[in-house]
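**Student:** Quick check, what structure comes out for this input:
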Amino acid sequence: MHRLHEIAERTPPGRERFIDLLRAVAILIVVLGHWMVIVVTGGDGGVHGFSALEVLRWGRPITWLVQVLPVFFIVGGFANAASLTSHLRGGGGAGDWLLDRSARLVRPTTALLVTLAAAALVAHLAGADSDVVGRGVWLATIPLWFLLVYLVVVFLTPLTHRLHRRAGPAVPAALVVLVAAGDTARLAFDVPALQMGNYLFAWVAMHQMGFAWQDGTLPVRPRVAVPLLVTGAGAAVLLTVAGPYSISMVDFPGEHLRNLAPPTLALTSWATAQLGLVLLLRDAGERFLKRRVPWTAVIAVNAVILSVLLWHLTALVLVIAAVSGLGLLPLPRPPQHTGAWLSWKPLWLALSLTVLVALLAVFGRIETRGLRRARAPRAWWTPAVLGRPRPRAAATVAGYAACVLGLLGVAVAHPTHRGPLGLPAAALATFLAGAALLRAARAAGGRRAG
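**Tutor:** Reported below is the predicted structural model:
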């Protein structure tokens, strides 16, 4: 706690504290939303699950309040633009900036994947049902979809930031047109693959909005924020209520046209409204965070915020295993009996939070340790050639590509039949190879440890 107070006291006067608050709030809402929407039931000799949105139609409009991933990408754009600009002004290169940025993302993810693989192997050797273990690992790795996309967006930041400096708002506007084109093709031909580009176009567009906020291209003024809020919200309502898009901003099985995976024009419109709202709240948020206690709390949460995202569904899996194995709580049978499982939801949330805190006590240190180290020690196995700029740049590109491909392999794998590691072995090996390559490049260049 004393160290947190010291960090709070040393905060530069010009730091945009509201950005840190938005990042923390967005991830915490995502965590709570996942815990709320996943319902566990018993019956038929096993444990089953479903999304509450499948049966609670009244809950679908509420998802507009908890769908805050656009805010995270907007905030990420602001933070990445500020960091990259500062790095380049200090004489650094884009490649070394990418190495620094990869440190905090890759190290905690490596810990998650290795731990899940080890736990699955132990369960396999103990004779556990491989399909059950596979489903548990699949559920625990759902957050990697988010990290996969964010890694790609971060990798593209030097290029997209350069485009922003040249074309400004024309870049996100063009990306939104591409999102609309993907949706139109999907609706016209009923071929989901035609919409896959939206995974990149939509999230990069939101990231570009953060660039515009950071450099003042998008002024923090009510005359700008209010039109963004009204226009974005109005378009989202028209597209969902009167248009073809789902009213739910969180996906669930059975939807014909989902809004999140991949992102749609409706979600992009809602992101515009959210941008207008946070711009309206910015000044009040900055005044609030000048106080020592709330700002210290924001610092504490942000120190482990990626670990919170990565481990929150693992916490839920452990609770499910304990409840089903030890019979700690009743497991209602049919999903239609909403009263039964809704009444137990507060206790499920409390148990999940308790387990998550325990996991953070162990694995949160991995994230904070990378922040405390100023330099990455050069290991004996680090190739000397990576000390030169061009080979290090090539290693950075290859490392990012391997990490992304590895995460993609994990994300698209079937929930069951995943082998003794609970994860596709080739995908896991690819990610670990990419992580090692980035680690070696950081060490060779004297970059921050990750």
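**Student:** C-alpha only now, for contacts and for neighbours.
**Tutor:** Noted.
**Student:** give me the number of residues near the residue nearest to R60 when sequence neighbours are not counted?
**Tutor:** The shortest distance from R60 to any residue other than its chain neighbours is 4.6 Å, reached at S248 (Cα to Cα, 6 or more residues apart in numbering). Neighbours of S248 under the rule other Cα atoms under 10 Å: 23.
**Student:** and S248, how far is that from I320?
**Tutor:** For S248, the distance to I320 (Cα to Cα, to the nearest Å) stands at 26 Å.
**Student:** Chain neighbours aside, what residue packs nearest to V37?
**Tutor:** A52 (5.0 Å).
**Student:** Check which helix or strand G49 maps to.
**Tutor:** Remark: G49 resides in strand 48-51, with elements defined by DSSP states H and E.
**Student:** Tell me the buried residues in that strand?
**Tutor:** Counting neighbours by 16 or more other Cα atoms under 10 Å, one finds that the buried residues in strand 48-51 are S51.
**Student:** I'd like the structure of this one too, to check against the first:
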Amino acid sequence: MTAVISRSAVRAAPAPQGRDVFIDVLRLFGMALVVLQHWSMPVLSFSDGRISTGNALSAGGAWVVTWISQVMPLVFFAGGAANAISWRGSVRRGGTVPAWLAVRLRRLVWPVLPLAAVWLPLPHLLQALGLPEQPVVTASRLAGQLLWFLAVYLVAVAVTPSMLRLNMLYGWRVPVVLTAGAVVVDVARFTTGLEVVGFLNIALVWLAVHQLGFLYADGRLSRPWAMALTGYGLAAALVAFGPYPGSMIGMPGAAVSNMAPPTIALLAVAFGQIGLALALRRWIVALAEWPGVSRVLAWAAPRMMTVYLWHMSALTIVTSVVVVGLGVSTPEPGTSAWLSGWPHWLLMLSLAMSPLLRCFSRFETPPQASPYAGGTARIVVAVALAGTGLLVLTVIGFVPGTAPVLGAGMLVAGLALTWSAPRLQPAARPSVESP
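**Tutor:** Have a look, this model is predicted:
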């Protein structure tokens, strides 16, 4: 996409000026709910050197909670709106696609480096201290699984300029086509039994949700209650009459997951969630303007990525002490013991998170760098390296071996390619006065 086309697109549908409080709240709310869900779900016990894990939301009809608590659709939607506003602002300032991508890639990858620096040697150290191998390997995998979001989101960021151009030309037809593609993928997946086909929906489903963020930035999302009812209604029908489970997160032992890979049932819930959020937008913005709430939002915004990346490490710390060290298993979900113990569990996790937040939030913002001047090919390689590195760490985690080291090395290499040496200004010639 050329700068000329981009500027014409901006004129056709100007992006909002400044920050959008509603989008900021959605991103923070989404990340906070992800953390709360991850901290509340585990059902843990330790015996004979092995840790057993279960999911509290698999009990009874608790899966209904996931239709609200699975908030990654809201995060991708808010990311789409934020990327549209950011890219259009860059175009108005005369920016280029490679330079914009370099900045976005640095912001995504830089906070991951301390996570890798800690977790690459940590499993070796823990095993050397005599800890059983299985709990160490389990924790090492979980520490990396969170990076799936950054891997997929990096792809969404990389195609933002091109997808925005399609948005300007075709509007609603773009997410409709992506949704139709997701339907075809699901039909192929469930009729042929080839689960690998379903992984195409990682791109189709999340890009469709990301594209809805573009439409919001353009002011082209209307009738939110109709969106909410349609989305949730379709999801209910798909669960009732289709091959889809009710839970919007993966459950232990489930034959099908709506999340990995994503299905059209999850996409329908995403449509419903976005409609519901838009219907409540006026009240959300009003609440965000309350002095106490605005202070909390201002404090949380520059720490959001740190909390996301390190909250499973806090879970590992508490589990190591309480479940493995003291032998205290989590109570049966839904019982009075579980309900009364849940606030204490969250308090312990928050206390474990506090020093991690103080230590690593400084890496939230990458160091200042000279404007990128490396060209398109170089930034494409940088995105490919960083995306592959994130994918490797997502699949393998930080389990002892060469693969996590290679994944972390790809992250470093991709990040290094986004920096350009400062341009030296030519020295001014001394003036020569006429005699």
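**Student:** Translate the residue nearest to V37 of the first structure into the numbering of the second structure.
**Tutor:** Using TM-score structural alignment, the partner of A52 of the first structure in the second structure is A56.
**Student:** got it, and T41 of the first structure?
**Tutor:** T41 of the first structure maps onto S45 of the second structure when the alignment is built from TM-score structural alignment.
**Student:** gap between the residue nearest to V37 of the first structure and L289 of the first structure?
**Tutor:** Taken as Cα to Cα, the span from A52 of the first structure to L289 of the first structure is 35 Å.
**Student:** got it, and L163 of the first structure?
**Tutor:** If you go by Cα to Cα, the gap between L163 of the first structure and L289 of the first structure works out to 33 Å.
**Student:** which residues touch the strand holding G49 of the first structure?
**Tutor:** Here strand 48-51 of the first structure makes contact (Cα atoms under 8 Å, 6 or more residues apart in numbering) with 37-42, 252-253, 335.
**Student:** centroid residue for the first structure?
**Tutor:** Geometric centre of the first structure, nearest residue: F146, 3.9 Å, by Cα atoms, centre = their mean.
**Student:** The second structure: which residue goes with that one?
**Tutor:** Using TM-score structural alignment, the partner of F146 of the first structure in the second structure is F149.
**Student:** Check how far whichever helix or strand that match is part of sits from its aligned residues in the first structure, on average.
**Tutor:** When elements are assigned from DSSP H and E, F149 of the second structure belongs to helix 148-158. Using mean Cα distance after the TM-score superposition for the first structure, helix 148-158 of the second structure ends up 1.1 Å from its aligned counterpart in the first structure, as a mean over the superposed pairs.
**Student:** I'd like the next helix or strand past that helix.
**Tutor:** With elements assigned by DSSP H and E, the helix or strand that comes after helix 148-158 of the second structure is helix 160-170.
**Student:** Report the angle between the helix or strand following that next one and helix 160-170.
**Tutor:** Helices and strands here follow DSSP H and E; after helix 160-170 of the second structure, the next one along the chain is helix 173-192. With axes from the mean of the first three to the mean of the last three Cα atoms, to 10 degrees defining the directions, helix 173-192 of the second structure sits at 110 degrees from helix 160-170.
**Student:** What distance do you get for F271 of the second structure to A217 of the second structure?
**Tutor:** The separation that F271 of the second structure has from A217 of the second structure, given Cα to Cα, amounts to 16 Å.
**Student:** same check, this time on L150 of the second structure
**Tutor:** If you go by Cα to Cα, the gap between L150 of the second structure and A217 of the second structure works out to 22 Å.
**Student:** ok, now S6 of the second structure?
**Tutor:** The spacing between S6 of the second structure and A217 of the second structure, counted by Cα to Cα, is 15 Å.
**Student:** what stretch of the first structure does stretch 404-413 of the second structure fall on?
**Tutor:** The alignment places stretch 404-413 of the second structure over residues 424-433 of the first structure (TM-score structural alignment).
**Student:** If you could redo that for stretch 3-11 of the second structure, that was the one I meant.
**Tutor:** Alignment of stretch 3-11 of the second structure against the first structure: no match, by TM-score structural alignment.
**Student:** in that stretch, what counts as buried?
**Tutor:** Buried residues in stretch 3-11 of the second structure (16+ other Cα under 10 Å): 6, 9-10.
**Student:** Translate G387 of the second structure into the numbering of the first structure.
**Tutor:** By TM-score structural alignment, G387 of the second structure lines up with V404.
**Student:** Also H344 of the second structure?
**Tutor:** Taking TM-score structural alignment, H344 of the second structure has L347 as its aligned residue in the first structure.
**Student:** any idea whether that match is helix, strand or coil?
**Tutor:** For L347 of the first structure, the reduced secondary structure class is helix; criterion used: DSSP: H, G, I helix; E, B strand; the rest coil.
**Student:** Pick out whichever of L163 and L289 of the first structure has more residues nearby.
**Tutor:** A direct count of neighbours by other Cα under 10 Å for L163 of the first structure and L289 places L289 higher, at 19 against 15.
**Student:** ok, that one - contacts?
**Tutor:** The contact partners of L289 of the first structure, taken as Cα under 8 Å, 6+ apart, are 17-18, 295.
**Student:** 7 Å - rerun?
**Tutor:** Taking Cα atoms under 7 Å, 6 or more residues apart in numbering as the contact definition, L289 of the first structure lies against 17, 295.
**Student:** State the distance from it to L4 of the first structure.
**Tutor:** Computed with Cα to Cα, the distance linking L289 of the first structure and L4 of the first structure is 15 Å.
**Student:** now W58 of the first structure
**Tutor:** Here W58 of the first structure is placed at a distance of 42 Å from L4 of the first structure (Cα to Cα).
**Student:** One more: W35 of the first structure?
**Tutor:** Relative to L4 of the first structure, W35 of the first structure is positioned 29 Å away (Cα to Cα).
**Student:** and those two? which has more neighbours close in?
**Tutor:** Each of W35 of the first structure and L4 had its neighbours counted (other Cα under 10 Å), and the higher figure belongs to W35 (19 against 16).
**Student:** what about the helices in the stretch 351-450 of the first structure?
**Tutor:** Taking DSSP state H, counting those that start in this stretch as the test, the helices found in the stretch 351-450 of the first structure are 389-412, 425-445.
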